[in-house]
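Novice: Build me a structure from this.
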Amino acid sequence: MRKVLLILDGIVAKEFVATLTHKHFDKNSYIFVSLDKELLPAHSKHNETYQFDPCSSHRLKEILTPQITDCYIITDQVQERAIIYTIIRKFSKNIQIHLLGKIPLDEEDNHLIMINEAAFLSAKLFENFPNTPRIAKNIGLQEGEIMQVNVPFGSPYAYRPFGIIKQKKWKIAAIYRSNELILPKYSTTILPNDSLLLVGDPTTLWDIYRRIKEEVGQFPTPFGKDIVLYIDMLHCQYLDSCIQQTLWLFNKFKNKRLHLCFFNANSFEKLESLKNNPALNKDNIAWGVEFYENSLIKIIQKDKKAKNIGLILLESSLLKKYQTFLFSLGIPLLKLNNTALDSLKTSVVIIPKNTEEAEKISSVVFDFSTQIGLQIKLYDFDPDGNYHKEAINYYEHTAKIFDKKIEILRSNTINPIFWLNREKQILQILPLKNTKKSIWSSLTDAESLSVKLSNIPQLFIPLSI
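Specialist: Just a heads-up that it's a prediction; the model follows:
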């Protein structure tokens, strides 16, 4: 639930509040501020109301809190808009501000959207002008097959390359960004605040809309919907444990499908045990034994054609053997070992040298951790003490959106690998990159060394295919 600050004055504000309280009042938490008492709704569990002049810097600062994620400045007083905006922006550079009208800016603000009243009213009038195209709602079947959706911060679609999003029965036809039209290519990355023009089956589009807007409980979307466990029965050290962990994890997800694939079968006793396991005989769970193929590469290549794979689970020894191939798939990987997932307490992100990579996996970090009930730790290591402030600020802002606390650890002496080795009940989440490095450079790279750890579960999140 987002916390929204509304600064209100004038006729437009009155209409806005009436619509908000009538249709959408239970969607967020609100703070209403106005000098006009008639614009303040009745106090309830969803809102706080304050009657004072919002141009008063002292009074406004008293109610500003780090939990506020969005602000709407709706006033017909031109000078007041600039004053209120300046007060809020001095408090936080990350609050998303929607402002009615235009104000002069000293510098670019990517978290500000200004709505031009004259242009908006002109466009509405022009819709009924003769011999001109209609807007989307008046085109086609008029059943919702064309939809425009804004991508919020924390969305599972934010920072995702266009090419890795599975689009069946629907398509992203265009992206609007900073008042520009972008026709997406395979490598185009979707960013927060982008507006997506979607075309497809109306029912499917409403499902996609909910996936884009709902910030928790979506993973492994948008990578795919199927979760697949691969087990090499000949070499697996923790067969029963891997199955139990997979079933436990799957029960934490919603509206997904689970497939268990066993190959290199070497024991009739094990096969009989699988057959008699009641937990495997459910509607949304399927399992099978591959008798004619013992190469994981060929098995996955076949499965990719038949399944919408969004997450692959496998034992650490199997990941080590097929690492190059698995990392090239562009599909999230969860490495399992004998540490039970239900015993974990914390998910850990080691801030990488390229801090943008940490930001790109942030939505999955929060979504996955929330779904299975893990606390989040960020480990920021730099021998020179030049810590990654921008990445930390980004995670702190995202934490507000997900309403989740994070713990930040900084060190200039304790190597992340040593720190990971001594921690208990943790799962590491890290970017999945199929990079080729020399043996000498990989020895000094914490991410490359992390992959070799076998004592902790790890979730690898792809940045692109």
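
Novice: From here on, just use CA atoms for contacts and neighbour counts.
Specialist: OK.

Novice: For burial, what's the neighbour tally of Trp206?
Specialist: Trp206 has 15 neighbours, counted by other Cα atoms under 10 Å.

Novice: Next secondary structure element downstream of the host helix or strand of it?
Specialist: Element membership of Trp206 [criterion: DSSP states H and E] is helix 202-213. On the C-terminal side of helix 202-213, the closest following helix or strand by DSSP H and E is strand 226-232.

Novice: what packs against that next one?
Specialist: Packing partners of strand 226-232 (3 or more Cα pairs under 8 Å, 6 or more residues apart in numbering; DSSP states H and E): helix 239-252, strand 257-263, strand 309-315.

Novice: from the ones you listed, which stretch is densest packed?
Specialist: Ranked by mean neighbour count under mean count of other Cα atoms under 10 Å, these are led by strand 309-315, which reaches a mean of 22.

Novice: Relative to Ser122, which of the helices and strands packed on strand 226-232 is closest?
Specialist: Comparing these by their distance to Ser122 (Cα to Cα), the top pick is strand 309-315, with 44.8 Å.

Novice: The closest one: what's the following helix or strand?
Specialist: Toward the C-terminus, strand 309-315 is succeeded by helix 316-321 as the next helix or strand (DSSP H and E).

Novice: mind listing what's buried in that following helix?
Specialist: For helix 316-321, burial by neighbour count (16 or more other Cα atoms under 10 Å) applies to 316-319.

Novice: Now render those as a markdown table, adding distance to Asp207.
Specialist: A markdown table is the format used below for the buried residues of helix 316-321 (distance: Cα to Cα, whole Å):
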| residue | distance to Asp207 |
| --- | --- |
| Ser316 | 35 |
| Ser317 | 37 |
| Leu318 | 35 |
| Leu319 | 33 |
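
Novice: what's the nearest residue to Ile297 if we skip its chain neighbours?
Specialist: Counting by Cα to Cα, 6 or more residues apart in numbering, Ile297 lies nearest to Phe325, which is 7.2 Å off, once chain neighbours are set aside.

Novice: for the one you found, helix, strand, or coil?
Specialist: The assignment at Phe325 comes out as helix when based on DSSP: H, G, I helix; E, B strand; the rest coil.

Novice: Report the separation between it and Leu333.
Specialist: Applying Cα to Cα, to the nearest Å, the value for Phe325 to Leu333 is 12 Å.

Novice: how about this one, so we can line them up?
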Amino acid sequence: MIKDILILADNPIVKSFLEWTLKEKVIDNRYTIVSLSRDIILDNNRLIYKNIDPTSYNKLLNITKEKSYSSVFILMNSIDDTNYTLSNMRKIDTKIPIFLLDSWGLDYSNEELSNLNIINMKQIISSHLYHKLPNVPLIAQNIGLGDGEIMEVLVPYGSNFAYRHIGSITQRKWKIVAIYRNRKQIIPSAGTMIRPSDTMIIIGRPIVLHGIYKSINERLGEFPNPFGDNIYLILDLSKDIKHAMRYLLEAIYLLDKLNNKILKVRIINATNFALMREIKSYRRDDIDISISYGNKDFQSIIEYDIYENSIGVMLSSVDTINSNNFNKIIYNLKKMLYIFGETPLYNIRNSQILICDNSAYMESVSSSVFDISQTLKLSLNISNYAIEDYILSVDLYPKLLIPT
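Specialist: Next comes the predicted model:
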């Protein structure tokens, strides 16, 4: 269906605007241009020119009686002409959508804004310049709410998101909706792997997206991203009482090796009050210790802790995980799990990757493996083994399980 558009203009930008409409081949629109300028004329049968003063009320009234216009664009070159033209259109039709180019930062707060759309030229130019700066996310401004809920992000080399399957990244209050790679669009699934130089379209709450943008652009040294930000130590004193203090010191050792992280300690089945006092003496600004007494729904408590504290890696013993049936919740939450061994973390000097013959899996864990090895200054060895299913057992050395 053909729609008629009325353009009231004496601003030179109108010629560029018309060239855009013709270049984009929007064939269902027809334009009537009211202007005294002869410099804006283009040869096209969808453009109708009227050499009339666009600020004249009577002449505008006659033009609007000729046909029904779906919208009006006001592109004037002075403040007075802009205001006269707007006032005249309001008198003629109070319901027609009006798009007004504002080059001066005018105040239209007293206007009925339900069908008045202000295009602030200064803001548009400033926004374009701002988004050319490094470390500034590109947000969609002409679709959706335009508040930053749609964002385009380039995945740099060394990003914690590179070589990650989308299904292994917690997308809470945000989502990856499209990936562009080699000038082709990919509608991602859980099995889609993110690669360096991919451009991702993400949607969500603006404040969340700014945090995600920062995480995507962080290089190695930000472990445990992209699984989360902080560390979580689970101590079940009915199982861990002999090694509780060592486990706490290992967690603090890891915390002190990382940048700007928080250690959340959750103690369950608390019965030894002397040990509790000793553990609580380690509280500090970046160490939060919470205690659960009695028989409670520990799985719900742990799930709440993980979401509330943006946990990326969990530390626990085999006995605590198996006796409380935490295996399933850990698997479903797709967080890294550090399992304590007989050798403390602070005495480890080498890291070993045991991996099945699966290059995709290797790529998906590579960022996290190299990151933690670099952070703890561990030499890294990679070995090809046939790894059995998800089985937890006590070993001489600790294990770091990375979800995919």
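
Novice: on that earlier part again, tell me how many other residues crowd the residue nearest to Ile297 of structure 1.
Specialist: Number of residues near Phe325 of structure 1 (other Cα under 10 Å) recorded here: 13.

Novice: what do you get for Leu449 of structure 1?
Specialist: Close neighbours of Leu449 of structure 1, defined as other Cα under 10 Å, add up to 13.

Novice: Identify the residue nearest Ile182 of structure 1 in space, chain neighbours excluded?
Specialist: Using Cα to Cα, 6+ apart and skipping the chain neighbours, the partner closest in space to Ile182 of structure 1 is Ile175 (5.0 Å).

Novice: pretty sure Met205 of structure 1 contacts Trp170?
Specialist: Met isn't right for residue 205 of structure 1; it's Leu. Yes - counting by Cα atoms under 8 Å, Trp170 is a contact partner of Leu205 of structure 1 at 6.9 Å.

Novice: higher neighbour count, those two?
Specialist: Set side by side, Leu205 of structure 1 and Trp170 show more neighbours around Leu205, with 22 against 18, by other Cα under 10 Å.

Novice: residues touching that one, list them.
Specialist: Residues in contact with Leu205 of structure 1 (Cα atoms under 8 Å, 6 or more residues apart in numbering) are 144-145, 147, 170, 198-199.

Novice: Of the residues you listed - the most surrounded one?
Specialist: Highest neighbour count within the contacts of Leu205 of structure 1, by other Cα under 10 Å: Leu198, with 22 neighbours.

Novice: does that one really touch Trp170, like I thought?
Specialist: Yes - applying Cα under 8 Å, one finds Leu198 of structure 1 in contact with Trp170, separated by 7.0 Å.

Novice: what residues does stretch 277-284 of structure 2 touch?
Specialist: 245, 248, 289.

Novice: what about 7 Å?
Specialist: Contacts to stretch 277-284 of structure 2, defined as Cα atoms under 7 Å, 6 or more residues apart in numbering, come from residues Ile289.

Novice: Quick check: buried residues in that stretch?
Specialist: In stretch 277-284 of structure 2, counting by 16+ other Cα under 10 Å, buried: Ile279.

Novice: okay, how far is it across it, tip to tip?
Specialist: Start-to-end, stretch 277-284 of structure 2 (Cα to Cα) is 14 Å.

Novice: Likewise for stretch 193-212 of structure 1?
Specialist: Start and end residues of stretch 193-212 of structure 1 are separated by 12 Å (Cα to Cα).

Novice: now swap in stretch 189-201 of structure 1 and tell me
Specialist: 24 Å.

Novice: Check stretch 279-294 of structure 1 too.
Specialist: For stretch 279-294 of structure 1, the first-to-last residue distance is 26 Å (Cα to Cα).

Novice: now it, how far from the centre of its chain.
Specialist: 30 Å (Cα atoms, centre = their mean, to the nearest Å).

Novice: now stretch 228-248 of structure 2
Specialist: Relative to the centre of its chain, stretch 228-248 of structure 2 is centred 32 Å away, using Cα atoms, centre = their mean.

Novice: Buried residues in it, which are they?
Specialist: 228-237, 239-240, 244-245, 247-248.

Novice: List of residues touching that stretch?
Specialist: Contacts of stretch 228-248 of structure 2 (Cα under 7 Å, 6+ apart): 224, 251, 261-270, 309-316, 319-320.

Novice: again, but for stretch 262-269 of structure 1
Specialist: Residues outside stretch 262-269 of structure 1 that contact it (Cα under 7 Å, 6+ apart): 230-234, 288-291, 294.

Novice: And the furthest pair within the residues you listed?
Specialist: Greatest spacing in those, by Cα to Cα: Leu234 and Gly288 (15.5 Å).

Novice: what's around the closest residue to Glu447 of structure 1 other than its chain neighbours, how many residues?
Specialist: Take Glu447 of structure 1 and drop its neighbours on the chain: the residue closest to it by Cα to Cα, 6+ apart is Pro352, 7.2 Å away. Using other Cα under 10 Å, Pro352 of structure 1 is surrounded by 19 other residues.

Novice: Just give me the match in structure 2 for Pro352 of structure 1.
Specialist: Using TM-score structural alignment, the equivalent of Pro352 of structure 1 in structure 2 is Cys356.

Novice: Check Asp232 of structure 1 too.
Specialist: With TM-score structural alignment as the criterion, Asp232 of structure 1 lines up with Asp236 in structure 2.

Novice: Cool, thanks, talk later.
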